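Novice: sharing a model that was predicted from the sequence below.
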Amino acid sequence: LIALLPVDLAGIGEEQNEHMGSDGEQEHHLTLAEAAAARFGAVCTVLLTPAGEMRRPHPGLLPAELRHEDGLLTKPAVRAAALALLRPEPRHTVWDLGAGSGSVALEAACLAHEGRVVAVERTPSRALDIQENRRRFGAASVDVCLGTVPQCLPRLPDPHRIFIGGGLSGDGAHNLLEQVCRRLLPGGRLVVSCILLDTLARCRAFFEGLGWPAEVMQIQSAQSRPLGQDIFLAAANPVFLLAVDKPEQEKDED
């Protein structure tokens, strides 16, 4: 018995062949209900086919497509720049730490489509939002982890790429970065999103201490809004993206 399963079983049909290649070959085109009520020979090939289009995430997800908490999601322009800096490859394992609505994780899954993406979120309601968004887009390669960083990290697979969307403004930022960088695979890449200048300075100082050169990009975007009979451009808060590469081989300590 060979079964090819679609992502969504709703509204699918079934094609079944008995004794393929023999004189007694029979072909049936049935719904699941019809197949359940029928009887077939011992040698069959079953193909399950979806009736509608397959659901999948795509780049440029709109806020209206996602369930999110009070607009707490990475803006499309920042998301695009962050993924461009992160450069995930098809078979990579990607961590999205402080995932919020999971928008970065979902779009990363488009690029790491043969790998795994782990969306880590400490707030239960937001983790449920990620689960719902994962379901909406049929993103089977996205795993949702409810937990606090770095406490939840030991149970996660080692990553090739890490995106940190927040949580670096407190006193525990140094320990968090230390734990995350230890788990990042050699040759891996990490991108941090910073809004506060103090957070950017802390991250830069940390990576300078490791001897990892940091690349900093500022994203300043504006979105059109109606004003009278015309439009104006409403500026969003600037966001700093800091990207670093972990060396393929760590330097020996003196």
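Specialist: Done, it's in.

Novice: please count neighbours and contacts with C-alpha atoms only from this point.
Specialist: OK.

Novice: residues near Arg202, how many?
Specialist: 15 (other CA atoms under 10 Å).

Novice: over to Leu85?
Specialist: Quick note: Leu85 (other CA under 10 Å) scores 20 neighbours.

Novice: could you check the distance from it over to Cys181?
Specialist: Leu85 is 17 Å from Cys181, where distance means CA to CA, to the nearest Å.

Novice: also His174?
Specialist: From His174 over to Cys181 (counting by CA to CA), the distance is 11 Å.

Novice: those two: who's more crowded?
Specialist: A direct count of neighbours by other CA under 10 Å for His174 and Cys181 places Cys181 higher, at 20 against 16.

Novice: now do that one against Ala36, distance only.
Specialist: 52 Å.

Novice: which non-adjacent residue is nearest Ile12?
Specialist: Among residues not flanking Ile12 along the chain, Pro50 sits closest, at 4.4 Å (CA to CA, 6 or more residues apart in numbering).

Novice: just Asp245 next, same as before
Specialist: Arg189 (4.5 Å).

Novice: burial measure for Ala201, as a count.
Specialist: 11.

Novice: next helix or strand past whatever helix or strand it lives in?
Specialist: Assigned by DSSP states H and E, Ala201 belongs to helix 197-210. Remark: after helix 197-210, the chain's next helix or strand is strand 214-219, criterion DSSP H and E.

Novice: how about residues contacting that next one?
Specialist: With contacts defined as CA atoms under 8 Å, 6 or more residues apart in numbering, strand 214-219 is touched by 77-78, 81, 204, 207-208, 238-245.

Novice: I'd like to know which of the residues you listed are buried.
Specialist: Among these, those scoring as buried are Val78, Arg204, Phe207, Val239, Phe240, Leu241, Leu242, Ala243, Val244, Asp245 (criterion: 16 or more other CA atoms under 10 Å).

Novice: okay, one more to line up with it:
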Amino acid sequence: MRIARFSTDDGMAFGVVEEDTVAAIAAHPFGELTFTGQRFPLADVRLLAPILPSKVIAIGKNYAAHAAEMGGEAPAEPMLFAKPSTAVIGPGEAIMYPQKLSERVDYEGELAVVIGRMCREVPASRAADVVLGYTCANDVTARDLQARDGQWTRAKGFDTFCPLGPWIETEADPADLAISTTVNGEVRQDSSTSHLLHDVPALVEYVSQVMTLLPGDVILTGTPEGVGPLDIGDEVTVTIDGVGSLTNRVIARD
């Protein structure tokens, strides 16, 4: 099932995408779904970020090849950092390049895990019980600021630096999903979630040992090798097999 958050002339709603239509649901997508009876052609709605999380917890260097390209070894345990909820944007929205502050902004295509209910200290064997589904993410990073600061908050926390979408796929198996990133149609990243050093169940267990996860919270699972710079005017697309494609264009930040 594909759960989308969308807007029409009448406002915002959640719905289930069924081929070329969206069937609206009442309230939120957590728990049993109640359909309102309204249906909209998919072409006539605007897809928004599928969720507005209370927090986004990301994992650094979770693919060995990416750790190597960054000039280091993969950490023995998951490396956690946070992106603010204000960084989240949806499909088709613009990534704003902060050219007054940074000269190097990179794409990082990732599989995102969307939490479905409040939980903490979840064993890996029960991780699937607390996951609503999966979506595409782009962990946009001001690489020069990351190197300069020695920590990652500013580099990864700019407004618009966390595109999510196009929807939440509830039936995907995260163990082996092809993931790719293109810039202006050119493939820059091409890998699989089977290469994750710490898989989704392990990440849910690890993160939930540290903090309570709330419905809608997002875990970014890490990016494969092939990260690189974006320029103003570029169009970047993250595609995950069985989940969907997330496209955003880069514009100058005023």
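Specialist: That came in fine, so what should we check first? Being a predicted model, the structure only gives us computed values, none of them experimental.

Novice: TM-score of the superposed pair?
Specialist: After superposition, the two chains reach a TM-score (TM-score structural alignment, normalised by the length of the first structure) of 0.21; 96 aligned residues with a CA RMSD of 6.6 Å.

Novice: quick revisit: helices - which of the contacts of strand 214-219 of the first structure land there?
Specialist: Ala77, Val78, Ala81, Arg204, Phe207, Glu208 (DSSP state H).

Novice: return the member of these nearest to Leu146 of the first structure.
Specialist: Val78 (24.0 Å; CA to CA).

Novice: any idea how far the nearest residue to that closest one once chain neighbours are set aside is from Thr45 of the first structure?
Specialist: Distances taken as CA to CA, 6+ apart put Ile219 closest to Val78 of the first structure, at 6.5 Å, once the chain neighbours are dropped. According to CA to CA, Ile219 of the first structure and Thr45 of the first structure sit 54 Å apart.

Novice: likewise Val239 of the first structure?
Specialist: Taking CA to CA, one finds Val239 of the first structure at 54 Å from Thr45 of the first structure.

Novice: then Val142 of the first structure?
Specialist: 31 Å.

Novice: the more surrounded of the two?
Specialist: More neighbours surround Val142 than the other of Val142 of the first structure and Thr45, with 25 against 16 (other CA under 10 Å).

Novice: where do the helices sit along the stretch 101-250 of the second structure?
Specialist: With DSSP state H, counting those that start in this stretch as the criterion, the stretch 101-250 of the second structure has helices at 143-149, 153-157, 200-210.

Novice: count of neighbours near Leu233 of the first structure?
Specialist: Neighbours of Leu233 of the first structure (other CA under 10 Å): 12.

Novice: my guess is it contacts Arg225. True?
Specialist: Yes: counting by CA atoms under 8 Å, Leu233 of the first structure touches Arg225, with 6.1 Å between them.

Novice: around Asp198 of the first structure, how many other residues sit close by?
Specialist: 12.

Novice: that should have said Gly157 of the second structure, apologies.
Specialist: There are 21 residues near Gly157 of the second structure, going by other CA under 10 Å.

Novice: distance of Gly15 of the second structure from Gly165 of the second structure?
Specialist: Taking CA to CA, one finds Gly15 of the second structure at 14 Å from Gly165 of the second structure.

Novice: before we move on, what about Leu220 of the second structure?
Specialist: 13 Å.

Novice: what residues are shared contacts of those two?
Specialist: Joint contacts of Leu220 of the second structure and Gly165 (CA under 8 Å, 6+ apart) are Ala137.

Novice: pretty sure Thr182 of the second structure contacts Val238?
Specialist: Yes: using CA under 8 Å, Thr182 of the second structure is in contact with Val238, at 6.7 Å.

Novice: okay, those two: which has more neighbours?
Specialist: Val238 (27 against 18).

Novice: excluding sequence neighbours, find me the nearest residue to that one.
Specialist: Thr181 (4.5 Å).

Novice: what about Ser224 of the first structure, neighbour count?
Specialist: Neighbours of Ser224 of the first structure (other CA under 10 Å): 11.

Novice: and it, what element?
Specialist: Here Ser224 of the first structure is assigned to strand 222-227, by DSSP H and E.

Novice: what's that strand packed up against?
Specialist: strand 230-235 (3 or more CA pairs under 8 Å, 6 or more residues apart in numbering; DSSP states H and E).

Novice: where do the strands sit along the stretch 151-254 of the second structure?
Specialist: Here the stretch 151-254 of the second structure has its strands, by DSSP state E, counting those that start in this stretch, at 162-169, 178-183, 186-192, 218-220, 228-230, 235-240, 244-252.

Novice: cool, the stretch 1-150 of the first structure as well?
Specialist: Using DSSP E, counting those that start in this stretch, strands in the stretch 1-150 of the first structure cover 12-18, 26-31, 44-50, 93-97, 116-121, 142-146.

Novice: please name every helix or strand in contact with the very next helix or strand once past the last one.
Specialist: If I follow you right, that is strand 142-146 of the first structure. Past strand 142-146 of the first structure, further along toward the C-terminus, the next helix or strand under DSSP H and E is strand 161-164. Identification of packing neighbours for strand 161-164 of the first structure by 3+ CA pairs under 8 Å, 6+ apart yields helix 76-86, strand 93-97, strand 189-194.

Novice: okay, buried residues for whichever helix or strand comes after strand 161-164 of the first structure please.
Specialist: With elements assigned by DSSP H and E, the helix or strand that comes after strand 161-164 of the first structure is helix 173-183. For helix 173-183 of the first structure, the neighbour count (16+ other CA under 10 Å) marks Ala173, His174, Leu177, Val180, Cys181, Arg183 as buried.
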